[in-house]
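Q: Structure of the sequence below:
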Amino acid sequence: MPRRAAAPAAEPDRAAEGASARARGPQQALRRLGLVRPEDLALHLPLRYEDFTRVTPLAQARDGDEALVEGTVLACDVQPGARRQLVARLSSDDGGHVTLRFFTFYPAQRQMLTPGARVRAYGELRGGWAGWTMVHPRLLKADAPLPQGLTPVYPTTAGLPQAYLRAAIARALPRLNWEETVPAEALAELPGAAGRVWTLREALHFLHQPPAGTPLQVLQDRAHPAWLRLKAEELLAQQLAQWQARQARAQLRAPVLRAAADGLPAQLEAALPFALTGAQRRVAAEIAQDLARAQPMHRLLQGDVGSGKTVVAALAAAHAIDAGWQCALMAPTEILAEQHFGKLVAWLQPLLAPRGLQVAWLTGAQPRAARRAALQAIEAGQAALVVGTHAVIQQQVTFARLGLAIVDEQHRFGVAQRLALRAKAGAEAAGLEPHLLMMSATPIPRTLAMAAFGDVDVSTLDELPPGRTPVVTKLVAEARRAEVIARIRAQVAQGRQVYWVCPLVEDSEALDLRAATATHAELAAALQDVRDAAGQPVRVGLLHARLPAAEKKAVMEAFAAGQVAVLVATTVIEVGVDVPNASLMVIEHAERFGLSQLHQLRGRVGRGALASVCVLLYSPGEDGRVSEAARERLRAMAETTDGFEIARRDLAIRGPGEFLGARQSGVPTLRFADLEQDEPILEWARRWAAQLWRQDPARAQAHVQRWLGACVDYLKA
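A: Below you'll find the model as predicted:
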């Protein structure tokens, strides 16, 4: 019997495979955006909306409106030229006309725009009296029924079409199984609710699918009551997390750092070559009270540039040392760390030497022998105060008993770095958490302090030491550069010193900026015939991040000693540099700097009794103007020297996420609330957070988890 032939293999379903492959792309894009669960999709709210619910007569249209127009195609041609474009002429039923232009076009569009065809076009209307124009409008068939609601436009990514995203969200909304986690009595007190309390489900459905007639502007401004409900949810979660972090910290134990009445803090204050300001005394007392408790201090010391935070930190360190514990001070840059080290050695070393203790210096760039000696002194407990950069938290650094950690310019450090410093309490401090003092020369606006630092006690130095002179700020265009250099010649001839700050070290083809090296050469040539008050040729120094550490130190010491008249530098001098004889600062390409950074740089002058000036040298673009954001920053600098007002404006320009830098406290995850606009809701959330934890902790925990999830971990730092 002949062998039976094997059955042929089944033909693959090519169409099914193709459909599956096409679906995989958008699904992967959804995962990239973190849109995995129905909850994720429900909280992915529209950026804006388009109104296809009504056709706008051209006679009623206004310039700049986004509108849906309908009409008959009169003509359609591809116009040749350097850039081919498809141009169609549309006549509406009310006698108006609109020109449709496409710089990128497809055969399907040409087919829809066949003369005589009826079409609808959606886009931004431009023109009016000279004739209406739409560029790259959306084309739709004129016989299709109009939708019953506004069309949402979502944030998306490559490979994720709006239509696919809309469909995914529409499928997710009915699957939401969210119980209300905000008590009805809390919602009844919500500011702006106007008697109508929206459920979370109602608010989400409304914002994803607003009905026809909903004013677009109210939605775009996030002023609609449905937006109010989401903002309340989000801010309450953030405040609940802050309250939870504070309560958790209260359960931890820390060493009691109480100094004797005639101990090191009193000796330090008596030895200082200046009197403390009232603000310094008040803040030092607040810190001393915290250190004397068995719970870990978690305090932010904020103060404007030059308000004297270092001496407050020295007094805090003195409390720890007098109680028999070590203190570590970590700064983000070697220059700033070295400035602190110089002051702290001068103030504290004479008082520590009789006790057999020392102030230790620790950075990554120090010689091996010096580093080994510092590490040994730290481990033995002989180094009572350790000052340094990130090197302080490296693995080989072992403290005997760390009782106080001080982090300067805390926003420049990440969460993990601050946690690493606090984890170095030492074997003798097993089970105890070191106290934490964070310092910032960037004052935190009130609303941001409530939101970002609700779990932190905030102390503010709001008084400058006597003898400081106000700094006059002048805006000068690059075209007047020669006048600025002439001003520098006059200043150095009188024995004054000058900073010139540049944003780059070397010329960049991408950015047309003068480099620090080129400016240094230019100023050295311009000042080569100038003599200082002692008749000596003036020197021009150069300082930037790429210089070796020893060279940086030498340049700074020469400038501080008055041997260098003009210091050309990048932003490495942003914080920490203190030269009272410097009375003029020029910031080149000031339009490229952030507002907070400009204020920090300006704080390098006016540190003595000399009248001081900060020149913001800006370079307009090819159109002769600078950007609107840059104008706002420069205007703020010219109008005020108040660091708190600067911080308020900076927050308005940049938003909380960028303002806070690396803290990542949960505020950068605020997706819906605006801290300045929504302050009443923030106050409501603060009030109800503690109440909800006490009344219903399970509901409070569920609310935090829903909105913040893993972000809660950031509050530990």
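
Q: alpha carbons only for contacts and neighbour counts from here, please
A: Will do.

Q: which parts of stretch 646-662 are buried?
A: Residues of stretch 646-662 classed as buried: 646-651, 653, 655-657, 659-660, 662 (neighbour count, 16 or more other CA atoms under 10 Å).

Q: one more, for comparison:
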Amino acid sequence: MNSAKLSHRSPTTDHGSQAFPKELASSVAISQSLEELGWIPRPKLLALRRLGIETVEDLLTHFPRRHEDRTEFPQFPREESDVPICLCGEVTKTSLRRFGGWRKIFEVTLQESNPNALSEPLVCRWFNLHYVQKMIATGQRMVVFGKPRLRGKRICMDHPEFEVIENDEEISIHFRRITPIYPATEGLSQRVLRGMIYRLLNELPSTDAGLERLTPSNLAKGERRDAIRAIHFPASWEARDAAHEHLVLTEFFAMQMLIASRRADASIRQGEKHCGAGALLDRLLKSLPFELTAAQSRVISEIRHDLAASHAMNRLLQGDVGSGKTAVAIAAMLLAVEGGYQAAFMAPTQILAEQHYDVLQRWLDPLGIRVALRTAARQEESGPLPLFEHAGNSERQEPQIIVGTHALLYDKVSFSKLGLVVVDEQHKFGVAQRAQLSAREPAPDVLVMTATPIPRTLTMTIYGDLDVSTID
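A: Model prediction:
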């Protein structure tokens, strides 16, 4: 397919990233608030906050979701395609058609910049988007991105992404280059967002303060500062790919360092031994109408070893639905209870918490274990609930196992001697939620469970701070 080439290319540096002019004398700090810059209007600041962008670093690390090659454009298609393409043309006609009362179709006809006898116009259509009509006028040059479809005898794009190209001093930022396309929001156009980032890159100080390399030199090539420049305004697709690789490796390396730090902190955090002799566990296993599988017995032994250690347990238990994770969790809680400690069983929903509570009651009532339920809507305890307190028994015994939802995170649920925290379906809880329950002194043991299959490499990457047991 022939392409319409545009002659001007932005200058590049030797390392492959876009060359940025140095005429701006002022410089910004990476940690500086965008509001302190003074040149971003307040409505744009509010729009940026909706994207979670409040500092210079936030904006510089708001990476493009894709790039468009606006150095050259293909000819307008004559057939439809399932692959979205980027096209540029001049608006030759606009029209607004109404149908069905209040419904509207706004159509824009685009013509190629250098048409020939075989060139066909492209019709872009938007349904009930009134603001688009105010943004496009005849004679403007537009870049559109979408899937061409054959509608009758016309080639159309329905609801394409578009950008009006204005011939001003900033045209080199948005046109005749590999152009970044960002996640945006209402009140913040691609043009405005791209211009802000371009200006910030110009105003960065000459030092690498705040943008230092985070990875070893043998892991990622180049500097982080150059990678951030190149991911926004790459001089070539190769430079874009190299910057993307550098930033991905940097992010994974930082995540691994954080996980290693958490693991190191957990290993030196002092805890207590929360393991009993196992008499209660033996009584439970004898009362069950089935025998544990070899995998369940192996995992219980691993947990038992952790409970008997003086450092806090931090273990992930994964297994398919029906593999017997609940039985393993009950065994762990019985060991903690026999050691003289309380156990907390945390479920993501009230229904699941009530189901666990019913199972624990059936299994543990014959053993004399006191179980309580604590959710936002329901609070119950097993065992006798006397109507009158007697003089010699004025204090109710505390529950040994408490089952609940996020209600266990709040102060109204008190633990006098918490030794074990079990979190079911851990992927539905945030890290901060789990930490709030387990951040006690002395540190309780923590067992988190999931039925979501996690490949070994991914498990090591994301849950590297946890010991992993699998019921296979």
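
Q: Next, the TM-score between them, please.
A: Overlay of the two chains. TM-score (TM-score structural alignment, normalised by the length of the second structure): 0.72; 406 aligned residues with a CA RMSD of 4.0 Å.

Q: want to throw the buried residues of stretch 646-662 of the first structure into TSV with distance to Pro183 of the first structure?
A: Written out in TSV, the entries for those read as follows (distance: CA to CA, whole Å):
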residue	distance to Pro183 of the first structure
Ile646	38
Ala647	35
Arg648	33
Arg649	35
Asp650	35
Leu651	32
Ile653	35
Gly655	30
Pro656	28
Gly657	29
Phe659	33
Leu660	31
Ala662	34
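
Q: Including secondary structure and distance to Leu682 of the first structure, could these go into CSV?
A: Formatted as CSV, the entries for those read as follows, by DSSP: H, G, I helix; E, B strand; the rest coil; distance: CA to CA, whole Å:
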residue, secondary structure, distance to Leu682 of the first structure
Ile646, helix, 22
Ala647, helix, 19
Arg648, helix, 17
Arg649, helix, 19
Asp650, helix, 20
Leu651, helix, 16
Ile653, helix, 20
Gly655, coil, 16
Pro656, helix, 14
Gly657, helix, 17
Phe659, helix, 18
Leu660, helix, 18
Ala662, helix, 22
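
Q: Tell me the counterpart of Val321 of the second structure in the first structure.
A: Under the alignment (TM-score structural alignment), Val321 of the second structure pairs with Val305 of the first structure.

Q: in terms of contact, does its match touch Gln600 like I think?
A: Yes - proximity of Val305 of the first structure to Gln600 meets the contact threshold set by CA atoms under 8 Å, at 6.6 Å.

Q: Between these two, which contacts overlap?
A: Between them, Val305 of the first structure and Gln600 share the neighbouring residues 441-442, with contact defined by CA atoms under 8 Å, 6 or more residues apart in numbering.

Q: and the end-to-end length of stretch 167-184 of the first structure?
A: End-to-end distance for stretch 167-184 of the first structure, by CA to CA, to the nearest Å: 32 Å.

Q: Same check on stretch 464-472 of the second structure?
A: Counting by CA to CA, the terminal residues of stretch 464-472 of the second structure are separated by 20 Å.

Q: Could you do stretch 40-60 of the second structure as well?
A: Across stretch 40-60 of the second structure, the terminal residues are separated by 15 Å (CA to CA).

Q: what separates that stretch from the chain centre, distance-wise?
A: Taking CA atoms, centre = their mean, to the nearest Å, one finds the center of stretch 40-60 of the second structure at 19 Å from the center of the full chain.

Q: go on, stretch 335-348 of the second structure?
A: 31 Å.

Q: And for stretch 233-253 of the second structure?
A: For stretch 233-253 of the second structure, the gap between its own C-alpha mean and the chain's C-alpha mean amounts to 20 Å (CA atoms, centre = their mean).
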